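In: quick one, structure for this:
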Amino acid sequence: MKKIVLLLFVITARPAPAQQPDKTLWYNQPAQYFEEALVLGNGTQGATVFGGVGTDKIYLNDATLWSGEPVQANMNPDAYKNIPAIRAALQREDYKEADQLNRMLQGKFSESFAPLGTLFIKTGHGAASQKYYRQLSLTDATSLVRYTVGGITYTREYFVSKPDQLMVIRLRSSQRRALSFSLTFNSLLRNQVTVANNILMARGTAPVRSEPSYRGDLPNAVVFDPARGTRFTTLAKIKQTDGRLVTTDSTLGIQGGTEALIFVSMATSFNGFDKDPATQGLPDTQLATDRLNNAFAKSYAQLKQTHVADYQRLFSRVSLSLGKSTAPSLPTDERLKRYAEGKEDTDLEALYFNFGRYLLISSSRTPSVPANLQGIWNPYIRPPWSSNYTTNINVEENYWPAENTNLAEMHQPLLTFIGQLAKTGAITARTFYGAKGWSVAHNSDIWAMSNPVGDFGKGDPMWANWNMGGAWLSTHLWEHFAFGQDKTYLRQQAYPLMKGAAQFCLSWLVDDKNGNLITSPSTSPENQFLAPDGYKGATLYGSTADLAMIRECLTQTALAAKTLNVDAPFRDSLDRALARLYPYQIGAAGNLQEWYHDWKDVDPRHRHQSHLFGLYPGHQIRPDRTPDLARACRKTLEIKGDETTGWSKGWRINLWARLWDGNHAYKMYRELLHYVLPDGVKTSYARGGGTYPNLFDAHPPFQIDGNFGGTAAVAEMLLQSDEEGVRLLPALPDAWASGAVRGFRARGGYELAMTWAGGQLKTVTISSRMGGQTTLMSQGKTTVVSLKAGQSLIINW
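Out: Presented below is the predicted three-dimensional model:
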């Protein structure tokens, strides 16, 4: 008995876990709102943990659980027949008629990412507690909750394992047999909960249709059909060291225990974008059962060890220090508030960067199912913007940090998804545009929907009719090669898809009155122009954004063909088209024109800056190579101003970094971390982009792309690369005068580490997996480096 008392004393008196200020989120109270909760994920299954005392609430998600079923891509077979009339209206400069006719090139809306359900852990004590502590460790992708009630300390640890494909929760009490709890489950989806053989089972189906929330209170906005839709199964089972297992027909729990493990296993019937999940689906119940049984046979130590090893293999590739911080140790929400006052906290700035990499690892490990607008964390049956794949910026921004921050494997779900889009997109290209190749409009979903949305004419062309998603997405295929230099991948996977996207571009281009190639009809994502007669329109010809994306697509496709030494005649056709593209235009205000003509924007501070694509993420504009265009981009950003939504701010930071203006990029990075209260809290002040208490990006509401854009921007400020070479510290702000980074990747197949002090680069370590020659450039100095495969070189700069 004395040994037990001594052991209990040690457990009770144990200090708080060691906190790394750049790798730990922590709080002194449970989460009340979604934007305060901590998220876990294994790339497929997601958990949002609130950490409550009397009741803990955990939202559960699965990346493959969406409304709908395979899309019928041939939904508007005669749409393309309207294009001659639209082009004729544009030739007459009748933009009002062009807008009306453009509505004929519309189809269905996308489906929605669905919430799987909520697991509740109801404790045997009240909600009042002392010494409450809640954290998320980015070092090992685990969450912890600890508090004291009546002199007894209760601890819960959570993680979602990729190797074992399920969630594990360990509950402990500092006093023997003081642990009691019960599990319940509910869902917004059609489901049935049962308990049998000491397993809580929830089975249900996603809707066959879920209308976008922005369409308002439509009749039958959410439609269930018992014979259709994606099935899901969730299983929960408890392994206890002592205590009594208690069950009802819908609950499962423990009475009088000291330690217990909860295993939560999830699976769906999704079997691919083109398979009916009801009739051709995977056996979700069997999958969930097998995962549960396999994990249940292992110890907690085994499960955690394999989880941590798998995660750290990815996360620990990169380390970042932005200099020594003097900021006090505060809970994360208090750190954000203090930072918003202008105080220094370089560890918080590094924490946000690290959190972005954590989110990508946690949300993007499902083949052909990319991270969506909310990653994999969504509690709503009609989530904001359907929590879908928005291809006019958002899904691409999700993957900006994949290559340069050394998470190339996380890029694969998007890259393989592009292959699926090419299949439906070939039908879209033919039936909506009368074009060759494949194309994607501005929304997609897990079913690889590629058509323009708008419900067959009800959508405004300013957002419904953009069709350059294929051209933009194809650039990700080349970027993956540029960083990895895998010619087998380029030959077998990337180039055929790039060629199809380029074929669409070639067949969609038409001559303007001066013999230049332009697009017609055209839009600039979600923006409107002010025509000379005062008409506020969206449909025009030759938008700068279209041509910038086409220029990037054709250039990279020609490079790919040259690299592989294939398709010489096709490569020549690409070069001829590139030479004839309508060039960039600088407006009277010194800005880069967004429209073919020097028109004003209806909203000069509009959140989209798609016409700056050639500066970032493209490679067509650079201060030293195209100084006039770079100055025009700067003027455009100055006109737009810095106040904008979360994802847009993330993009603008990257744009300022590409202009080599580190201090302006840093100013906006600080603004990206502006503290924003949860959406459930009513506020009287103006809301803008920023960061919620749990470090989620506030669009608002939550959109994960701002997190990823901010993470990519930090890397872009410190390292930029292209086929010509690598620029080190190209946009280093004064605030980061000293620092170090390890593990960043550069195009050409290189990996680098750097140290700097006093604003000056000190050391560089460069390695090459494939071997090659590149040029390192920093602060006026240039060094040519030649490396053999696997060789590293240390340079004192």
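In: CA only for contacts and neighbour counts going forward, please
Out: Noted.
In: which stretches of the stretch 401-550 of the chain form helices?
Out: 408-433, 461-464, 469-484, 487-489, 495-508, 544-564 (DSSP state H, counting those that start in this stretch).
In: one more: the stretch 151-300 of the chain?
Out: For the stretch 151-300 of the chain, helices defined by DSSP H, counting those that start in this stretch occupy the ranges 284-296, 300-315.
In: so how far is the last one from its chain's centroid?
Out: In this case it means helix 300-315. For helix 300-315, the separation from the chain centroid amounts to 23 Å (computed by Cα atoms, centre = their mean, to the nearest Å).
In: which strands or helices does the following helix or strand past that helix pack on?
Out: The helix or strand immediately downstream of helix 300-315 is strand 319-321, counting by DSSP states H and E. Using 3 or more Cα pairs under 8 Å, 6 or more residues apart in numbering; DSSP states H and E as the contact test, the elements touching strand 319-321 are helix 346-363, strand 739-746.
In: now tell me what touches strand 319-321 from outside.
Out: 347, 350, 739, 740, 741, 742, 743 (Cα atoms under 8 Å, 6 or more residues apart in numbering).
In: mind listing what's buried in it?
Out: By 16 or more other Cα atoms under 10 Å, the buried positions in strand 319-321 come out as 320, 321.
In: before we move on, the earlier item: deepest of the helices and strands packed on strand 319-321, which one?
Out: Stretch with highest mean neighbour count among the helices and strands packed on strand 319-321: helix 346-363 (a mean of 24; mean count of other Cα atoms under 10 Å).
In: now the contacts of strand 319-321 in JSON lines, with distance to residue 246?
Out: Output for the contacts of strand 319-321, formatted as JSON lines (distance: Cα to Cα, whole Å):
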{"residue": "347", "distance to residue 246": "46"}
{"residue": "350", "distance to residue 246": "46"}
{"residue": "739", "distance to residue 246": "55"}
{"residue": "740", "distance to residue 246": "54"}
{"residue": "741", "distance to residue 246": "52"}
{"residue": "742", "distance to residue 246": "51"}
{"residue": "743", "distance to residue 246": "50"}
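In: could you also give me the structure for this next sequence, so I can compare it with the first?
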Amino acid sequence: MRDAVNWEHALVTGNGRQGALCWGGREAIRLTVSHERLFLPVGPRLDAPDTAAILPRLRGLLAAGRYAAAAEAVCAHAAAAEPAYAETVWIDPLVGAATLTVRPERPGAGSWSVELGSGLVEYRWAGGHLRVFASRASDAILVALSAPGGFRGTLDLSLIESTPPIPVTGRVATGPTLNVDFGAAPGYRVRCRVLSGDVDGCEVRSDAVLAIRTLLPGDADPAVPDEDFEALLAAHRDLHGELMGRVRLDLGAGRAARAAPTARLLAAPVGPALVERLFDAGRYAIISSTGDLPPTLQGVWSGTWTPPWSSGYTLDGNLPAAVAALLPTGTPELLLPVFDLLESVRDDLRHNARRLYGARGLLTPLHLSTHGRQNHFGPVWCQTFWTAGAAWMSRLYVDYWRYTGDRDFLRERALPFLRESAEFYLDFAQIRDGVATFSPSYSPENAPAATGSQACVDATMDVAVVRDLLTNLLRIADELNLADPDAPRWRGLLGALPGYRVADGLLAEWCHPDLDDQPAHRHASHLWPLWYEPDPLITGDPRLRAAAMATVRSRLAWWLGAEADEMAYGLAQLGLAAAALGMAEEAYATVERMAGRYWRPSLVPTHNRDAIFNVDIAGGLPAVVAAMLLRSAHGRLDLLPALPARWPAGRVTGLAARGAVRVAELRWAPGRAQAVLTARHDVRLTVGAPPGMLIDGAPSCPVALTAGRPHRVLAVSP
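Out: Purely as a prediction, here's the structure:
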């Protein structure tokens, strides 16, 4: 890749805590460094709006069909009590720390490259060579400068460009160290140490190795334990490469196609080589941006003071998309930071539930970063009405247990979070004549046709996530042999949930019969029941299954239209649903669209087509590919459930499945597929053959796996 014109086109390296955007070229090579906890303190931590005081009025407006009035009433009530709510209140944004600019004495046009297996980014030109990586072993950005006869040039460490929304000042001290203040608030330091070479202030007079570390107040700054760049890289490669190497995908691309430059692959029709590369690149971005915290909208990287949507954690789709591939690609430990984040703001989630709805339990905001208060909403984006977050996050807790078999986690972390999440819905849902109602409600970020407002009642997502939560709670109680005192109430609410609705042959986005669908939309939240373990109420009912399939095709038709070039992770939502339903070509169409429109030659995806640096589909694309090759749900493992015609032969190693099962190898060719399965503990499951094939003469067969012992499965065409 040639010169990267700005930080949005940068190549990336990261160790989860520290990151570097690598860009520029020719006259100046730039490394913009960042830290996972560097959120700019732009706003106060407000009490969530006290909408519990007007809840009967809100429900009355919604029952009368005055949806926009209900959303406006929240804003008016909130602003009357807290003047700050007269404007939209944003979360604290993730920002870049500083930019190290390297100006070689002998500049020239060069090219950038990244090695995904090691995280090493390089810039080569006739007069020199720069190498950089974010070390997992040393928790620092390591930079090597070299040139024939010795590197010569200058260094400049300075604040990132653009204007910060609050007073920010910085000065370079000896070292050099950039000391930054946020007005009266504590800031941070960026320290650049010289490990080897002749460097005097900003002058570089020989080949050199540098270590850069962003330090927040209280952070330790230990010395990097070695000055030899190759040794430092080897120590990092062992850690990073092991994570990357847990899964290998071969779609039969061929050696020549795999060697082609990314820009050439992106310019051509999507083929197996590009899908293979982006599968790896997506995993690389998420692995590189997962540290003590999960990836934000921009991972661990930022080159601005004002990133889009403040680049925090957006729970109604972006964060779940970013982490969607972590479990099926065998990196479950990288999901733990999601739970750490949620549990660190648990008191705020309780505060939200009390203030907004007078309820017990947990209520997540849609956006969060430095706190979990529900502060961000408005009359159009009526996000105080979105109550599905805690139940959705509960599914991630459940799946961590299902993929790892970790019963201690189930008992000590999952069950408490699920129980407290359920407390909210037990208090919030209204049951009348035996049927539960969710009012207010919200189906991100869509509006029922002809209502003029996103405010609604009985969004299908709300019903689906609560059904999943309560079902899992009852199963976990059985698994742990617990007689939970809330179990009768869980069963009562579960039995009162409204059924899924079909309207005009489609799975309705709102269970309420008065709300009509708006299918031309980037979200597909009503397909949530198909993104994880497909809901048997849909897959087992021919009418609902057909409606869900028609919904996938309807939304996909909109996405394939010329006007749909925004929010790429909506394609991941469709792809997961299509794969769950065995819709191979539709699932492939989502992968093809994600691959062909939303990635740059830097191997970093974008939110819109060629716009807005963003990592959502870095998780979403690998998740859809994995779902097409393997489906695990309800004690069953299906091989190649949605294999498209474009991938007639291939091999994947290391995919993971529920039941703590690992597919050590899955290999296929026309008329034949074979898998090697292992398990962490003894488990019985049903293995399904690929469509059109049989295992031992049947479409599926029972398999008993013994912990640690490989088991081979062969499927062939009849």
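In: got the helices and strands packed on strand 319-321 of structure 1 as CSV, with distance to residue 226 of structure 1 columns?
Out: Output for those, formatted as CSV (distance: least, Cα to Cα, whole Å):
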stretch, distance to residue 226 of structure 1
helix 346-363, 29
strand 739-746, 49
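In: re the thing from before, of the helices of the stretch 401-550 of structure 1, which approaches residue 626 of structure 1 most closely?
Out: Closest to residue 626 of structure 1 of the helices of the stretch 401-550 of structure 1 is helix 544-564 (Cα to Cα; 14.4 Å).
In: average gap between that closest one and structure 2?
Out: Helix 544-564 of structure 1, aligned to structure 2 and superposed, deviates on average by 1.4 Å (mean Cα distance after the TM-score superposition for structure 1).
In: now do that helix: which range of structure 2 does it align onto?
Out: Matched against structure 2 by TM-score structural alignment, helix 544-564 of structure 1 falls on residues 460-480.
In: on that earlier part again, I'd like to know which of the helices and strands packed on strand 319-321 of structure 1 is closest to residue 177 of structure 1.
Out: Residue 177 of structure 1 lies closest to helix 346-363 among those, at 34.8 Å (Cα to Cα).
In: strands along the stretch 651-797 of structure 1, start to end?
Out: Assignment of strands within the stretch 651-797 of structure 1 using DSSP state E, counting those that start in this stretch yields the ranges 690-691, 697-698, 719-722, 725-728, 739-746, 750-757, 760-768, 772-778, 781-787, 792-796.
In: next, the angle from the longest one to strand 792-796.
Out: Spelled out, it's strand 760-768 of structure 1. Interaxial angle of strand 760-768 of structure 1 relative to strand 792-796 (axes from the mean of the first three to the mean of the last three Cα atoms, to 10 degrees): 170 degrees.
In: how close does whatever residue of structure 1 lines up with residue 364 of structure 2 sit to residue 82 of structure 1?
Out: Using TM-score structural alignment, the partner of residue 364 of structure 2 in structure 1 is residue 440. Residue 440 of structure 1 sits 18 Å away from residue 82 of structure 1, going by Cα to Cα, to the nearest Å.
In: and these two? which has more neighbours close in?
Out: With neighbours defined as other Cα atoms under 10 Å, residue 440 of structure 1 and residue 82 compare such that residue 440 has more, 30 against 17.
In: now for that one: which residues touch it?
Out: Contacts of residue 440 of structure 1 by Cα under 8 Å, 6+ apart are 391, 421, 425, 428, 450, 451, 452, 467, 468, 469, 470.
In: need the counterpart of the third one in structure 2.
Out: Read it as residue 425 of structure 1. Checking with TM-score structural alignment, residue 425 of structure 1 has residue 349 as its match.
In: equivalent analysis for residue 101 of structure 1, please.
Out: Residue mapping for residue 101 of structure 1 onto structure 2 gives residue 73, with TM-score structural alignment as the criterion.
In: tell me the secondary structure for its match?
Out: With DSSP: H, G, I helix; E, B strand; the rest coil as the basis, the three-state label of residue 73 of structure 2 is helix.
In: now do the contacts for it.
Out: Going by Cα under 8 Å, 6+ apart, residue 73 of structure 2 touches residue 58.
In: hang on, the earlier thing: deepest-packed of the strands of the stretch 651-797 of structure 1, please.
Out: Comparing these by mean neighbour count (mean count of other Cα under 10 Å), strand 697-698 comes out on top with a mean of 32.
In: check the mean deviation of that one from structure 2.
Out: Compared with structure 2 after fitting, strand 697-698 of structure 1 has a mean deviation of 2.3 Å; criterion: mean Cα distance after the TM-score superposition for structure 1.
In: that strand corresponds to what range in structure 2?
Out: Using TM-score structural alignment, the residues of structure 2 aligned to strand 697-698 of structure 1 are 605-606.
In: show residues contacting that stretch.
Out: Contact with stretch 605-606 of structure 2 is made by 282, 568, 598, 599, 600, 612, 613, 614, 615, 616, 617, 618, as judged by Cα under 8 Å, 6+ apart.
In: narrow these to those in helices?
Out: Of the positions in the contacts of stretch 605-606 of structure 2, 282, 616, 617, 618 sit in helices, assigned by DSSP state H.
In: how many residues are close by the third one?
Out: Right, residue 617 of structure 2. If we define neighbours as other Cα under 10 Å, then residue 617 of structure 2 has 36 of them.
In: now do the contacts for it.
Out: When contacts are counted by Cα under 8 Å, 6+ apart, residue 617 of structure 2 is found next to 282, 321, 322, 568, 569, 572, 594, 605.
In: about what we covered before: my read is that the match of residue 425 of structure 1 contacts residue 373, right?
Out: Yes: with contacts counted by Cα atoms under 8 Å, residue 349 of structure 2 reaches residue 373, the gap being 6.7 Å.
In: identify the contacts common to the two.
Out: Counting by Cα under 8 Å, 6+ apart, the shared contacts of residue 349 of structure 2 and residue 373 are 364, 365.
In: and those two? Which one has more around it.
Out: Applying other Cα under 10 Å to residue 349 of structure 2 and residue 373 shows that residue 373 carries more neighbours, namely 28 against 25.
In: on that earlier part again, closest to residue 44 of structure 2 among the contacts of residue 617 of structure 2?
Out: Using Cα to Cα, the contacts of residue 617 of structure 2 come closest to residue 44 of structure 2 at residue 322, 27.6 Å.
In: now do the buried residues in stretch 217-232 of structure 2.
Out: In stretch 217-232 of structure 2, counting by 16+ other Cα under 10 Å, buried: 224, 227, 229, 232.
In: what's the counterpart of the last one in structure 1?
Out: Using TM-score structural alignment, the equivalent of residue 232 of structure 2 in structure 1 is residue 303.
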